[in-house]
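Trainee: have a look; sequence and predicted model below, questions after that.
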Amino acid sequence: MMDFWRETLGAPTKIVAPMVDASELPWRILSRRYGAQLCYTPMLHSSIFSKDPKYRNEALSSCDEDKPLIVQFCGNDPQVMLEAATLAQDHCVAIDINLGCPQAIAKRGHYGAFLQDEWPILHQMVSLLSSNLKVPVTCKVRRFENKQKTVEYAKMLEAAGCKMLTVHGRTREQRGPLTGLADWSYVKAVKDAVKIPVISNGNIQNMQDLIRCMEETGAQGVMIAEGNLYNPALFTGQNPPAWVPALEYLDLVDRYPCPLSYTRGHLFKLFHHILSIPCNNYLRIELGAANTMKQFREIVKKIQGLYEQYHNGVKLWEKTTHSGTSNLALPPWLCQPYVREDPEDHLKKISEKETGAQLRLAVGDKRLYEDAEGNLISRKKMKRLRRISRRPQKPDNLPERPLEKCLLCENPLGSKCSYKLCKKCCKDKCFLGNLDCEGHRILVRTRREMARAFAEKRGGNKKTK
């Protein structure tokens, strides 16, 4: 089993995670140039991949510089997963099954971390792929609350044919503002219990974290996700000015085109600390409205023009320490981690807001109201509830409307979508076919056409210049 790790993969220790709308080909190449030794495709929907040739061609976009590459799939049907993996196996060194996605879309589609309690299906899926593919099968999982159950879970996947296991040290409930810290002791427990290579995922914000993680867990390698998006040079131990990787990335996008939404998302993360400064709010607005590569490049150059003089020492940047302390702070133009708020602090703030709301209610603040169950609600919500209460009651015997699904995957479709697709599939279709979808507000019209439509709506037969 270690032969796959050493000979096929080259024993990588620095790995970039599969990230939806973020680990596309240009970003993977950029990450490899900054020290990444192994990359994954974004999570791909197995059902769409097996049916849609355009989706498949876009997903498998690669080049010689993009090796070794692992293709990751999500899904809950072993046979569909096998069909998709068979179509992809000639384009990668392994097929990875996503059993760790904790997002709401994974819950609705019943895949990712929301399959972790269905061991018979997972055993069948891993076993079926392992015995029918030319390339190894790997899995990416999240831990359970119980350490022993996490170990048994890993052993089950190993017995089914999994050749490498990535263990995220968080539960599926630890996401968003409740992310918190990953528990590396679960990774170590799994590493000590199985014979296949184990990759640790979670809590990596710099090279010191990577070294400490490998020492504490004994894992063969470390996978990073969010840390890579905010600092693609993390594996080199550097913190370059954000415009350097940004311009390199834009050059790669010119060579290997991808949806503009991916590019915009990467730039928002690279410049997160600059765009968080109140006086730079206009830059945030410009970046959000930009819809061409030329505009993206102009914004990056504008940011470079504002901060390069500080970076080169021509001007003095005075905010060098954290407020109220003597601790040194990295200047905002350097690539650096995004530090999330502690979950306890987040819950404390919510509690304080609720207490404040109750106090405002007690003194007669009319911005808040109580519903029939005594819960505090806003004025806007109260008006909506009153409007609903004035409508005639619907008959009780009306049949419940069934949940309609996307034509290409298992996700719910958009109720007003022109193509009867979910937002992700609709975005892909519009990008590949240069199409509009009014329901999802995905428009590729030019500015001139938009101006003409606006003028006609205002009344006129006025011609736009």
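Mentor: On my side now, so go ahead.
Trainee: CA only for contacts and neighbour counts going forward, please
Mentor: Noted.
Trainee: quick one: secondary structure of the closest residue to residue 260 other than its chain neighbours?
Mentor: Spatially, and ignoring its direct neighbours in sequence, residue 260 is nearest to residue 291 (6.8 Å; C-alpha to C-alpha, 6 or more residues apart in numbering). Secondary structure state of residue 291, per DSSP: H, G, I helix; E, B strand; the rest coil, is coil.
Trainee: distance of residue 291 from residue 11?
Mentor: The gap separating residue 291 from residue 11 is 40 Å, by C-alpha to C-alpha, to the nearest Å.
Trainee: pasting the second one now:
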Amino acid sequence: MPKLQGFEFWSCTLGGARHVVAPMVDQSELAWRLLSRRHGAQLCYTPMLHAQVFVRDANYRKENLYCEVCPEDRPLIVQFCANDPEVFVQAALLAQDHCDAIDLNLGCPQMIAKRGHYGAFLQEEWDLLQRMIVLAHERLSVPVTCKIRVFPEIDKTVRYAQMLERAGCQLLAVHGRTKEQKGPLPGPASWEHIRAVRKAVNIPVFANGNIQCLRDVEQCIQATGVQGVMSAEGNLHNPALFEGRSPAVWELAEEYLEIVRQHPCPLSYVRAHLFKLWHHPLQVHQHLREELAKVKSLEGVSAVSRELKLRCQAGVGTAGCHACAGREALSVTRGLVLCRRTCPGRWRERSPWEACLSFTGSASPTSAQAKYAKCDQCGNPKGNRCVFNLCRGCCKKRAFRETADCPGHGLLFKTKLEKSLAWQRDQSRLQEPQQPGLGDLGPGGPGSFSEVTGSALT
């Protein structure tokens, strides 16, 4: 049977998938993929696998792919990082019988990718990438796809995408950020770049970046014309994102842990997922955060999760009321308490989040108490120094939407954008032809390079 290509591959093999879980190192393992599929994901990628290690280490293959295959986990794309055409193809040949396509990672911007010379740090080596894609396209029985990041220039990004398409790439996942946009200052992803790529190529395109809820998915598809939308960070905080729901966090945690019992994975993966799922309650119950970080078994992790569920559902009414230090406090949702008997006025007038006590397990009304105010948009505790009076999740959405900063939550969308624009202006000045008659261009002299460009080189 001939290998399907382009839109035929997307519509038939991938079932016209629109809701996609991104490849995430140590985070898109089988258990998480199955959880995401139960809640609306139509296509998943494996975590990034190292092609050279995959070729030489049978245990690595077994742990990361062969033992993780199950009928429910399809369609599936296996992603590799590589910088050698032969090694990439050898790894892909070993994996192709267990998936529906092989993806070349050209988007990882992390320092480990720079040291290993792969991911986004190959995006200037077009001859090498062309050879890798051509060879894989010729020798594999499944299609080859690519996940890329954009260049600052839209036209260069378009030419880059067209080069990969000519080489044999059958689907492009485009992360709308440059390789410099990473870490705590990522800045907004450029849907304009993604839209330009989509118009310029004749293969399916997935968009990645700025996806926090189902409405973002719909807006992205409408704005860019892509075939599907890929989520990473949004999916980690809410694996039901593609359903348009935000279930109680303990429901998702319990369901995930049950899947892990059936399909075991390293405890570090499980712990990392629970830190994301329980993000807001763990800000309140700091001692349970420390406990979750220390436990050494799946049962220990499950016990912490059950305790968090109890605190969030009802709490325990042995702690004193924050409003009046009364002993008969009424337990309320998420483990925070306010006294109905001695503080009826405050009970009626204010949300429990606005005058509440994080349960400490002590019967003493003089126990250490902490005040948590409610987010203006949801029931989570807001950041004490948030400029919008929101929790981190709501703050991130608003700060991105308005291209604003919130130092209290470490969100610097405006600052990053300004730095990016300043960098682009500097690059433009550097590329401008020198004007005749500028005199001596020696360091610091009249008409020197720093004087002409208006910038200091460092």
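Mentor: Yep, it's here. Please read all numbers here as calculations on a predicted model, not as lab measurements.
Trainee: before we move on, back to that, the aligned partner of the residue nearest to residue 260 of structure 1 in structure 2: how many residues sit nearby?
Mentor: Taking TM-score structural alignment, residue 291 of structure 1 has residue 296 as its aligned residue in structure 2. Number of residues near residue 296 of structure 2 (other C-alpha atoms under 10 Å) recorded here: 12.
Trainee: pull the residues that contact stretch 80-87 of structure 2.
Mentor: Here stretch 80-87 of structure 2 makes contact (C-alpha atoms under 8 Å, 6 or more residues apart in numbering) with 48-52, 55, 88, 102-106, 117-119, 122, 128, 131-133, 135-136.
Trainee: please, where are all the strands along structure 1?
Mentor: Secondary structure of structure 1 (DSSP state E): strands at 14-16, 38-40, 44-45, 69-74, 94-99, 137-142, 164-168, 198-201, 221-224, 368-370, 376-378.
Trainee: map residue 239 of structure 2 across to structure 1 for me.
Mentor: So residue 239 of structure 2 corresponds to residue 232, using TM-score structural alignment.
Trainee: got it, and residue 19 of structure 2?
Mentor: Aligned counterpart of residue 19 of structure 2 in structure 1: residue 14 (TM-score structural alignment).
Trainee: follow-up on the earlier one: can you redo the strands of structure 1 as a markdown table with distance to residue 452 of structure 1?
Mentor: Shown next, in a markdown table, are the strands of structure 1 (distance: least, C-alpha to C-alpha, whole Å):
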| stretch | distance to residue 452 of structure 1 |
| --- | --- |
| strand 14-16 | 45 |
| strand 38-40 | 44 |
| strand 44-45 | 39 |
| strand 69-74 | 43 |
| strand 94-99 | 46 |
| strand 137-142 | 50 |
| strand 164-168 | 51 |
| strand 198-201 | 51 |
| strand 221-224 | 46 |
| strand 368-370 | 43 |
| strand 376-378 | 39 |
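Trainee: distance check, the residue nearest to residue 260 of structure 1 against residue 447 of structure 1.
Mentor: For residue 291 of structure 1, the distance to residue 447 of structure 1 (C-alpha to C-alpha) stands at 10 Å.
Trainee: ok, now residue 96 of structure 1?
Mentor: Residue 96 of structure 1 is 42 Å from residue 447 of structure 1, by C-alpha to C-alpha.
Trainee: cool, and residue 135 of structure 1?
Mentor: Distance from residue 135 of structure 1 to residue 447 of structure 1, by C-alpha to C-alpha: 48 Å.
Trainee: these two: who's more crowded?
Mentor: residue 135 (20 against 9).
Trainee: that one: what's its closest spatial neighbour, skipping adjacent residues?
Mentor: residue 94 (5.2 Å).
Trainee: for the corresponding residue of structure 2 for that neighbour, the count of nearby residues, please.
Mentor: Matched by TM-score structural alignment, residue 94 of structure 1 corresponds to residue 101 in structure 2. Residue 101 of structure 2 has 26 neighbours, counted by other C-alpha under 10 Å.
Trainee: got a list of what residue 101 of structure 2 touches?
Mentor: Listed by C-alpha under 8 Å, 6+ apart, the contact partners of residue 101 of structure 2 are 76, 77, 78, 142, 143, 144, 145.
Trainee: tell me who's in contact with the residue nearest the centre of structure 2.
Mentor: Computing the C-alpha centroid of structure 2 and ranking residues by C-alpha atoms, centre = their mean puts residue 233 first, at 2.5 Å. With contacts defined as C-alpha under 8 Å, 6+ apart, residue 233 of structure 2 is in contact with residue 212.
Trainee: same question, the one 4 residues further on
Mentor: Contacts here follow C-alpha under 8 Å, 6+ apart; on that basis residue 237 of structure 2 touches 276, 277.
Trainee: quick one: it from residue 245 of structure 2, how far?
Mentor: From residue 237 of structure 2 to residue 245 of structure 2 the distance is 12 Å (C-alpha to C-alpha).
Trainee: repeat for residue 178 of structure 2
Mentor: 31 Å.
Trainee: one step back: what separation do you get for the match of residue 291 of structure 1 and residue 208 of structure 2?
Mentor: Distance from residue 296 of structure 2 to residue 208 of structure 2, by C-alpha to C-alpha: 35 Å.
Trainee: then residue 164 of structure 2?
Mentor: 18 Å.
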